[in-house]
Structures are given as C-alpha cells and as structure tokens.
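In: Fold the stuff below for me.
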Amino acid sequence: MVRDPITSESAPSAEEICGALDDPDCRDIIRHLDEPMTAAELNARCDIPQSTLYRKLELLTEATLLEESTEIRRDGHHASKYTVAFSEITIALDEDRSLAARIDRPPRTADERLADLWTEVREEL
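Out: I've put the predicted structure just below:
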C-alpha cells in the first residue's frame, strides 16, 4: 500500500528515506520528474528496465518522496502519474541520538486542496 505523503499519519523512517535516496535509480527518477509523468513516460527518459522502474516507484512512494495520482482517460485506461512530493529533506539526530528525518513539502495548489476535500467527503458518505 502506498502512503499519501500529505495525509499519511505514519511518517517514513529516516532509514526508509535514506535507503530510497541511496539508490541511483531512485535518484535518476527524481531527477527526471520535472513535471507529473506516468511510468511509461519515465521509462522513455530513464535508462531503467521497466520491471525495475515499477519497484523503484513503489520504494519512492512508500518513502513519501513521490506522490502518485490517477490520470483519468476517456478510453477507460487510467494511468498513475508521479510527482516529486518534497522540496527539502533534513536528516538530524533526535534526543536519543537516533536519526530523524523531516520532509518539507511544496505548498498545495487550490485544485489539490479541493481534490483532498472531495476525497474526505466521499469517505464520510
């Protein structure tokens, strides 16, 4: 299950974040995501085998470094689109000298806030 980077109650651990960022393929994906893209679009830009690409996308979304949304298409073949879900990551030592991570998120647009509101309304019905 993919965590929603904005509404997730359980934040990823510093180890999960560092593990994703330590992976060269994950860094390549982030580097190429200058706009929302599908896995097929990323596959055309990155030199990563398709099966590996899907595993890396899952790793990045689980670490809440990417946000996954659904692109609705008229033909019924919907596609997941991925965007970078952070603007800055800070790794620090917490009180008990273990690693802690803080992820700064880009501000949400009005459209994104409205979509979140509709999602909450549908969940309550």
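In: switch to C-alpha atoms for all contacts and neighbour counts from now on
Out: Noted.
In: got the contact list for the residue sitting nearest the centre point of the chain?
Out: Centrality entry for the chain: nearest residue to the mean C-alpha point is residue 66, 1.3 Å, by C-alpha atoms, centre = their mean. Taking C-alpha atoms under 8 Å, 6 or more residues apart in numbering, we find residue 66 in contact with 5, 57, 60, 82-86.
In: Alongside the first, I'd like the structure of this one:
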Amino acid sequence: MVRDPFADEDQPDLQDVLDALDDPKCRAIVRNLDEPMTAEEISEACDVPLSTTYRKLDLLTEASLLREGMEIRPDGQHASQYEVDFEEVVVALDDDRAFEVGISRVPRTADERLRDLWSEVRKET
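Out: This is a model prediction of the structure:
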C-alpha cells in the first residue's frame, strides 16, 4: 500500500532515534547531507563502505531522520536519494515521567510533496 506523504507522520520510536544518533557513521551521514544524495554518493562523501552505508541509511530512515525520495533518470535507471528530514530532535519527559521524542520538520513545498507521492507510487510498481 502506498504511504500517504501528505499525512502527518507519527513520531518515531525513541530507541530508534537514540540508536541512530548514537552511531558515529549515522551522524557523519547527516553532517554530509547538505543536498539530496544517492547511497553511492553518501558512501563516497563519508568514506564508508557501501554495504555499511545502506545499513546506516536504514537506521536513519527508520528513525524518521532521513527522507528517501527518487531520482528520476532519463535512462529509466532511477535511484533512491536521501535527504535530512528534520530541523530539531527533542527528548523530553512527559507528565508520567516517561521519555518521549519530538522531531521538528521543515514544511514541504507542493513540489516536494508531489515528488514524495511519486516516489511512493514508484516503490509500489
């Protein structure tokens, strides 16, 4: 089923966010992602083996810290691109003194939302 990119996402699991942020290679990926990049470009920029890069990208996307989109290429060999999907991560105590995580995001333009929707459709086909 295609995920609705227009819907507000639930906040990710606290442990997923902490695990991703605790990982030095994940932090290096976030630091180097100043524009959308493919896994191969990230691997090269961060000097991390490609197989490791894919594992770190999975950690970061599962924690909702990266957004995966699609780079549409004229030759039909489309590639996933990744970009940072947060401005701020806040870990706080709720009223019951349990930890909770909040992620602030930059509002997406109509073009970005359309691109996200198209990426989700492409994944399903």
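In: circling back: and in structure 2, which of the contacts of residue 66 of structure 1 remain?
Out: Contacts conserved in structure 2 for those, using both residues aligned by TM-score structural alignment, their matches' C-alpha atoms under 8 Å: 57, 60, 82-86.
In: Do a quick rundown of the helices in structure 1.
Out: Ranges of helices within structure 1 are 14-22, 24-32, 39-45, 50-62, 110-124, based on DSSP state H.
In: among those, which is nearest residue 91 of structure 1?
Out: helix 14-22 (7.1 Å; C-alpha to C-alpha).
In: superposed on structure 2, where does that closest one end up, distance-wise?
Out: Following superposition, helix 14-22 of structure 1 is found to deviate from structure 2 by 0.8 Å on average (mean C-alpha distance after the TM-score superposition for structure 1).
In: Which residue numbers in structure 2 does that helix align to?
Out: Using TM-score structural alignment, helix 14-22 of structure 1 corresponds to residues 14-22 of structure 2.
In: Give me the contacts around that stretch.
Out: Here stretch 14-22 of structure 2 makes contact (C-alpha under 8 Å, 6+ apart) with 26-27, 56, 59-60, 62-65, 99-101.
In: Return the residues in contact with residue 36 of structure 2.
Out: Residues near residue 36 of structure 2 by C-alpha under 8 Å, 6+ apart: 81-83.
In: mind putting the helices of structure 1 in CSV, mean neighbour count included?
Out: Converted to CSV, those look like this (neighbours: other C-alpha atoms under 10 Å):
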stretch, mean neighbour count
helix 14-22, 17
helix 24-32, 17
helix 39-45, 15
helix 50-62, 18
helix 110-124, 10
